[in-house]
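Visitor: what's the 3D shape of this:
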Amino acid sequence: MALIPRRNLLIVEDEPMVAALLGEALTVGGFDVHIAGNALEGIRQAQRCDPDVAVLDINLGHGGSGIELAHVLDRQFPGIAIIFLTKHPDIRTAGYSPSDLPQHAGYIRKDFISDSASVIRAIEDAISQRQPVRAAATPSWLDALTSTQLQVLRLVAQGYTNGEIARRRNTSARAVELLLKSIYATMQIDVSANLNPRVEAVRRFITEAGTPERQ
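Guide: Take a look at the predicted model:
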């Protein structure tokens, strides 16, 4: 009986404990795992191992993001399957849109990496189909928001006023105010209740996506 060759898998993750946990699970799952801590090291490792799949943290700190690295790998290694690691429930809450990702890239929530069976299944699906893979369900209210609404909500969660959001988006404060009302309606926040809708929207965003870095 012929042996199934082990496939090369590249992990680029700047949190050593996360990289080690994931690497151990995927080694047991039948992959030859190569780990890098930043984008530049990731490119060097890829040139050595010719990876079949790359699992990349979106936010890699200094030296390039996981998104930038993904595009480099996608060009240099045709056919590579790419999956992003993220703490975010939706790629848009990380400040990106689906169009920023290489075609067929997927993502796995960091919360779920302890479930090695689900992670391995997602990676196997990505390799065999090269289709977008998601190993976690997105909360319904996040799915319901448009990309524009999510961008504005993310700015609100960063602490910016309506005036500053308007300046950054090259629009009016009134337009931002109307957009926020539509966000509250989509999130089903009762603005007539004894509740500050802006604070409640930010609370829900941070609960699902974490506190966004101020830019």
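Visitor: When you work out contacts or count neighbours from here on, use the C-alpha atoms and nothing else.
Guide: Noted.
Visitor: wait, doesn't Val12 sit right on Gly61?
Guide: No: Val12 lies out of contact with Gly61 (CA atoms under 8 Å); the separation is 11.5 Å.
Visitor: higher neighbour count, the two?
Guide: Val12 (29 against 14; other CA atoms under 10 Å).
Visitor: ranges for the strands of this structure?
Guide: Assignment of strands within the chain using DSSP state E yields the ranges 7-12, 31-36, 53-57, 81-86, 106-109.
Visitor: Please give me every residue in contact with the closest residue to His34 other than its chain neighbours.
Guide: Closest residue to His34 apart from its sequence neighbours, by CA to CA, 6 or more residues apart in numbering: Leu10 at 4.8 Å. Shown in contact with Leu10 (CA atoms under 8 Å, 6 or more residues apart in numbering): 33-36, 42, 45-46, 51, 53-55.
Visitor: this one as well, want them side by side:
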Amino acid sequence: MPEKWTRRVLFVEDQQIVSVLVGELLVAAGFLVKSVATAADAVDLLEDFDPDVLVTDIELGSRPDGVELAMIARSLAPHLGVVFLTSFTRAATTGFGRTITGAVTVDKLTFSDPSELVAAIEASVRADATPVPGVEGDEELIDRLTPHQRRILSLIAAGLSNREIAERSGASLRAVERSVSRVFDTLGVSHVSAINPRVAAANRYSRLFGRPSEQ
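Guide: The predicted model follows:
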């Protein structure tokens, strides 16, 4: 059975009822969620929780506000996805969002379909890695991987599990899971419904380089 990657979401919202309702929605959607009321609490959790995505209101009732929090969080975790769930108008929010590369905005007052927020979260983590269908081939996509990520991909193509890669490299399992998730996002196979994303990623590698041995 393929290993399942669960995205971690740090959710920041100062209105308790919204915090509870949206937090429950995110858990039901399959995310691992930590909910806090202030930016200060969120900053304290960044290192220990190690989130993949920050979902935050912009107006949090105190400083730092949501945009400032996102800037702090990105300085500590450059690959962090950012979603602003806010009651500001869309025009105003766009102005805020331009300071955060790849940030996605959801209007708190109008969104009613949980899938809209889920889609925003997924879009935020793929903001710098989403391939253009029909334009980029295997070579172009693999060129976008860092040397470390290419090494991870070669081990996936060799048939190693995340745990085996962690043991081989001396990294933590969590660190390997994050690297594998980013490889899948960059290659555009994170949400391939018909086949296992590990198989799809390995096939991309093997078409260019052949099947690797366990290095």
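Visitor: what's the TM-score for these two chains?
Guide: Superposed pair, TM-score by TM-score structural alignment, normalised by the length of the first structure: 0.55. Supporting alignment: 130 aligned residues with a CA RMSD of 2.2 Å.
Visitor: ok, the residue nearest to His34 of the first structure to Ile82 of the first structure distance?
Guide: Distance, Leu10 of the first structure to Ile82 of the first structure, using CA to CA, to the nearest Å: 10 Å.
Visitor: which one in the first structure is aligned with Val53 of the second structure?
Guide: Aligned by TM-score structural alignment, Val53 of the second structure pairs with Val53 of the first structure.
Visitor: quick revisit: please identify every residue contacting each of Val12 and Gly61 of the first structure.
Guide: By CA under 8 Å, 6+ apart, the residues touching both Val12 of the first structure and Gly61 are Asn38.
Visitor: residues near Ser182 of the first structure, how many?
Guide: 14.
Visitor: That one and Gln131 of the first structure: what is the separation?
Guide: 32 Å.
Visitor: corresponding residues in the second structure for stretch 155-168 of the first structure?
Guide: Stretch 155-168 of the first structure corresponds to no residues in the second structure, going by TM-score structural alignment.
Visitor: these two touch, right, Phe31 of the first structure and Ile4?
Guide: No: if you go by CA under 8 Å, Phe31 of the first structure and Ile4 don't touch, sitting 10.8 Å apart.
Visitor: those helices in the first structure, which residues are they?
Guide: Here the first structure has its helices, by DSSP state H, at 16-28, 39-49, 66-76, 116-129, 140-144, 147-157, 162-169, 173-186, 197-209.
Visitor: Setting aside sequence neighbours, what's the nearest residue to the residue at minimal distance from the centre of the second structure?
Guide: Centre of the second structure computed as the mean C-alpha position; nearest residue by CA atoms, centre = their mean is Val125, 3.6 Å away. Closest residue to Val125 of the second structure apart from its sequence neighbours, by CA to CA, 6+ apart: Gly81 at 4.6 Å.
Visitor: same question, Thr93 of the second structure
Guide: Going by CA to CA, 6+ apart, Thr93 of the second structure has Thr105 as its nearest residue, at 7.2 Å.
Visitor: do Asn162 of the first structure as well
Guide: Once flanking residues are discounted, Asn162 of the first structure sits nearest to Ala173: 5.5 Å by CA to CA, 6+ apart.
Visitor: What distance do you get for that neighbour to Val18 of the first structure?
Guide: 41 Å.
Visitor: Next, show the common contact partners of Leu10 and Ile82 of the first structure.
Guide: 53-55.
Visitor: neighbour-wise, which of those residues leads?
Guide: Neighbour max across these (other CA under 10 Å) = Ala54, 27 neighbours.
Visitor: close enough to count as contact, that residue and Ile82?
Guide: Yes: the criterion here is CA under 8 Å, and Ala54 of the first structure meets it with Ile82 at 5.0 Å.
Visitor: out of Phe31 and Ile4 of the first structure, which sits in the busier spot?
Guide: A count of neighbours by other CA under 10 Å puts Phe31 above the other of Phe31 of the first structure and Ile4, at 20 against 7.
Visitor: for the helix ranked longest in the second structure, packing partners?
Guide: Secondary structure of the second structure read by DSSP H shows that its longest helix is helix 173-187. Identification of packing neighbours for helix 173-187 of the second structure by 3 or more CA pairs under 8 Å, 6 or more residues apart in numbering; DSSP states H and E yields helix 138-143, helix 147-157, helix 162-169, helix 197-209.
Visitor: Out of those, which is closest to Ala175 of the second structure?
Guide: Ala175 of the second structure sits nearest to helix 162-169 of all those, at 8.1 Å, using CA to CA.
Visitor: Which strands and helices lie in contact with the closest one?
Guide: Counting by 3+ CA pairs under 8 Å, 6+ apart, the packing neighbours recorded for helix 162-169 of the second structure are helix 173-187.
Visitor: buried set for the helix it packs on?
Guide: 176-187 (16 or more other CA atoms under 10 Å).
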